[in-house]
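Student: Predicted coordinates and the sequence they were generated for:
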Amino acid sequence: MFAQLHTSGKPLLMPNPWDAGSAVMLKAMGFQAFGSTSAGAAYTAGRPEGTLSLDEMLDAAETLARVSGLPVSADLENGGSDTPEAAAHAIREVGKRGLAGASIEDCAPGVATYPMALSIARVEAAVAAAKDTGVVLTARAEGLQGDAPDLEDICTRISAFSKAGADVVFAPGLTDADMVRAVVKAAGDTPVSVILGAPYGALTVARLADLGVARISLGSSLARAAYGGALTAARNLLEKGSFALPENTYSFDEIEALLRG
């Protein structure tokens, strides 16, 4: 079961494929579970993050699960709307799609975090829906990504979400060991998920394991890396009149082998 893959000190490495092909290849590399990425799904649709509907985010996550056969936790942003009822509805829809998990954020796309009471009420409603569906619920505290990050507020929210019954808690934006340690302490016995990679500092898997983290994801990093390589090569063609692939580009045969499993 997906929940059993979350072990403090032995974190689940859960990358975020952005389309069917990346999911198939990452499975072939040996990963056990995926998180979807709302940003990566939006890029695939030719749109910026925060513009997908709830159904579109669910479709993206369902595609990853269908082609890989692995547990997938759906990135649902705020669940489609601000209310506790919307959060519960989103989790019930996840259950109907047969997805293993989902995350709910405590802010709307591009908007400051919700007041504490509303954020807790949304998690409580999502927890109740998750219990009915078997969905592994990740409650996210997003405040560290805003203009005025407040670790104390984040830890208060993480503690409250844990007490409300979230299966996993997640505070994107942790950049050093002291911040991770504070969130793990605030979470108590609830597994903590951490995002790894730029712009979130230079922490390693081994260091995060030592700090008691139970899950590590990559957010939109893989999608941005893939698009970055392609766009850099295309820009060179336009601006320099030459074309050269990045040195780490996989060969045709290597890609084909991964897609065949």
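Tutor: Cool, the structure landed.
Student: Please make it C-alpha for all contacts and neighbour counts, starting now.
Tutor: Noted.
Student: could you pull out the strands for the stretch 51-200 of the chain?
Tutor: Shown for the stretch 51-200 of the chain, the strands assigned by DSSP state E, counting those that start in this stretch span residues 72-75, 101-105, 136-140, 168-170, 192-195.
Student: Tell me which of those strands sits nearest to Val213.
Tutor: strand 192-195 (5.4 Å; C-alpha to C-alpha).
Student: Packing partners of that closest one?
Tutor: Packing contacts for strand 192-195, counted by 3 or more C-alpha pairs under 8 Å, 6 or more residues apart in numbering; DSSP states H and E, involve strand 168-170, strand 215-217.
Student: Of all the ones you listed, which one is nearest Asp153?
Tutor: strand 168-170 (13.5 Å).
Student: before we move on, the earlier item: can I get the strands of the stretch 51-200 of the chain in TSV including mean neighbour count and distance to Trp18?
Tutor: Shown next, in TSV, are those (neighbours: other C-alpha atoms under 10 Å; distance: least, C-alpha to C-alpha, whole Å):
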stretch	mean neighbour count	distance to Trp18
strand 72-75	28	11
strand 101-105	27	16
strand 136-140	28	19
strand 168-170	28	20
strand 192-195	28	16
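Student: May I see the ones you listed arranged in JSON lines, with distance to Ser159 as well?
Tutor: Below are those laid out as JSON lines (distance: least, C-alpha to C-alpha, whole Å):
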{"stretch": "strand 72-75", "distance to Ser159": "21"}
{"stretch": "strand 101-105", "distance to Ser159": "15"}
{"stretch": "strand 136-140", "distance to Ser159": "11"}
{"stretch": "strand 168-170", "distance to Ser159": "9"}
{"stretch": "strand 192-195", "distance to Ser159": "11"}
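Student: can you put the helices and strands packed on strand 192-195 in JSON lines and add distance to Ala226?
Tutor: Shown next, in JSON lines, are the helices and strands packed on strand 192-195 (distance: least, C-alpha to C-alpha, whole Å):
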{"stretch": "strand 168-170", "distance to Ala226": "25"}
{"stretch": "strand 215-217", "distance to Ala226": "17"}
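Student: any idea how far Leu258 is from Ser52?
Tutor: In this structure residue 52 is Leu, not Ser. Going from Leu52 to Leu258 by C-alpha to C-alpha, to the nearest Å gives 29 Å.
Student: that older thread, and Ala182, which of the helices and strands packed on strand 192-195 is closest to it?
Tutor: Here strand 168-170 is closest among the helices and strands packed on strand 192-195 (C-alpha to C-alpha), at 12.3 Å.
Student: Check the offset of the closest one from the chain's centre.
Tutor: Strand 168-170 sits 10 Å away from the centroid of its parent chain (C-alpha atoms, centre = their mean, to the nearest Å).
Student: one more structure, for comparison:
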Amino acid sequence: MTTDPRQTPSRRAAPAFARLHRAGEPLLLPNAWDHAPARALAGQDFPAIGTTSLGVAAAAGLPDGAAATREETLRLAVALGSGPFLLSVDAEDGFSDDPDEVAQFARDLYAAGAVGINFEDGLGPAARHAAKIEAVKQAAPGLFVNARTDTHWLGDGHGTLARLATYRQAGADGVFVPGLTDLRAIEALLRHLDVPLNVLYSPGGPPVPHLADAGVHRISLGSLLYRRALGAALETMADLRAGRTPTGATPSYDAVAAFAGR
């Protein structure tokens, strides 16, 4: 893809996406894994939709977090980038350790219509992740870079502030700390930040209103909707096998078919 990202609709939409990150009134970001759920969520008045790397990988029969879904992720961004919503793409670690390759991927996402990119450090070297962030901001300055650190997701939280400071200095527009669910710890972290804080919603953690009161700017759902959809499919089959009538919301055939419209 060779389109100049400076000439795409993303350039106009990106500031609107940044403005959705508000303390006290955070962006509740649902994450889709293909075209239909993204369109369905947009129909429920969610102004922005993210993608989920686990959902994209599992739907394609590929491993998550192994840099195996670069093409699938870009293909989904192309399919969703012209939709009636603002699109942020979960890009694992950028699918490469080479900052130039990550920058080219970000440039392609921006050209496709994405306004945000989320990519993670996996507790690898902070300097390497910072180099990717810097390269992305140079390649697609308008793309909202949400820099994720896995200090709480994969570790005990040690080094969070130092990593976030490094990523902020590299040009990150927001920071993401999945696995952080303690409200006091969230409030303490916010006192050290001058960019929006994104947290991952956890069914066992604080409810959305409490996270909003704590001052977070963005609440992502990650793979939750995909996993819930799989759970609903399994529950439906268990009901049918047991002779029960399935319950729960079931969109009509025509409603789902309409999601293919542009």
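Tutor: All right, it came through fine. Just so it is clear, the model here is predicted, and its values are computed rather than measured.
Student: still on that earlier bit, higher neighbour count, Leu52 and Leu258 of structure 1?
Tutor: Higher neighbour count among Leu52 of structure 1 and Leu258: Leu52, with 19 against 16, using other C-alpha atoms under 10 Å.
Student: who touches that one in this structure?
Tutor: Residues near Leu52 of structure 1 by C-alpha atoms under 8 Å, 6 or more residues apart in numbering: Ser38, Ala42.
Student: Nearest to Ala33 of structure 1 among the helices and strands packed on strand 192-195 of structure 1 would be which one?
Tutor: Proximity to Ala33 of structure 1, assessed across those by C-alpha to C-alpha, is greatest for strand 215-217 (10.1 Å).
Student: mean shift of the closest one relative to structure 2?
Tutor: For strand 215-217 of structure 1, the mean deviation from structure 2 after alignment is 1.1 Å (mean C-alpha distance after the TM-score superposition for structure 1).
Student: so after that strand, what's the next helix or strand?
Tutor: Remark: after strand 215-217 of structure 1, the chain's next helix or strand is helix 221-240, criterion DSSP states H and E.
Student: Show me what Ala206 of structure 1 aligns to in structure 2.
Tutor: Under the alignment (TM-score structural alignment), Ala206 of structure 1 pairs with Pro209 in structure 2.
Student: Tell me the spacing between its match and Leu27 of structure 2.
Tutor: Here Pro209 of structure 2 is placed at a distance of 12 Å from Leu27 of structure 2 (C-alpha to C-alpha).
Student: Those two: which has the busier surroundings?
Tutor: Taking other C-alpha under 10 Å, Pro209 of structure 2 and Leu27 do not tie; Leu27 has more neighbours (23 against 11).
Student: Now the more buried one. Nearest residue, chain neighbours left out?
Tutor: Nearest non-adjacent residue to Leu27 of structure 2, counting by C-alpha to C-alpha, 6 or more residues apart in numbering: Arg218, 4.5 Å away.
Student: The one you found is in contact with Pro26, isn't it?
Tutor: Yes. At 4.8 Å, Arg218 of structure 2 counts as touching Pro26 under the criterion of C-alpha atoms under 8 Å.
Student: With neighbour numbers in mind, choose between the two.
Tutor: Arg218 (26 against 23).
Student: can you pull the contacts of the aligned partner of Arg168 of structure 2 in structure 1?
Tutor: Using TM-score structural alignment, the equivalent of Arg168 of structure 2 in structure 1 is Ser162. Going by C-alpha under 8 Å, 6+ apart, Ser162 of structure 1 touches Val168, Val169, Ala187, Gly188, Thr190.
Student: Who are the contact partners of Ser68 of structure 1?
Tutor: By C-alpha under 8 Å, 6+ apart, the contact list for Ser68 of structure 1 reads Ala23, Val24, Lys27.
Student: Pick the one among these closest to Arg224 of structure 1.
Tutor: Taking the contacts of Ser68 of structure 1 together and measuring to Arg224 of structure 1 by C-alpha to C-alpha, the closest member is Ala23, at 15.1 Å.
Student: What distance do you get for Pro47 of structure 2 to Ser220 of structure 2?
Tutor: Counting by C-alpha to C-alpha, the separation of Pro47 of structure 2 from Ser220 of structure 2 is 13 Å.
Student: In terms of neighbours, single out the busier of these two.
Tutor: Taking other C-alpha under 10 Å, Pro47 of structure 2 and Ser220 do not tie; Ser220 has more neighbours (22 against 19).
Student: gap between the more buried one and Val177 of structure 2?
Tutor: For Ser220 of structure 2, the distance to Val177 of structure 2 (C-alpha to C-alpha) stands at 10 Å.
Student: same question, Ala257 of structure 2
Tutor: To Val177 of structure 2, Ala257 of structure 2 is 37 Å away according to C-alpha to C-alpha.
Student: same thing with Ala112 of structure 2?
Tutor: Distance, Ala112 of structure 2 to Val177 of structure 2, using C-alpha to C-alpha: 27 Å.
Student: same check, this time on Pro63 of structure 2
Tutor: 22 Å.
Student: try Thr151 of structure 2
Tutor: Separation of Thr151 of structure 2 from Val177 of structure 2 (C-alpha to C-alpha) stands at 8 Å.
Student: what do you get for Asp97 of structure 2?
Tutor: On the measure of C-alpha to C-alpha, Asp97 of structure 2 and Val177 of structure 2 end up 21 Å apart.
Student: all helices of the stretch 51-200 of structure 2, in order?
Tutor: Using DSSP state H, counting those that start in this stretch, the helices of the stretch 51-200 of structure 2 run over residues 53-59, 70-80, 99-112, 126-139, 160-170, 183-190.
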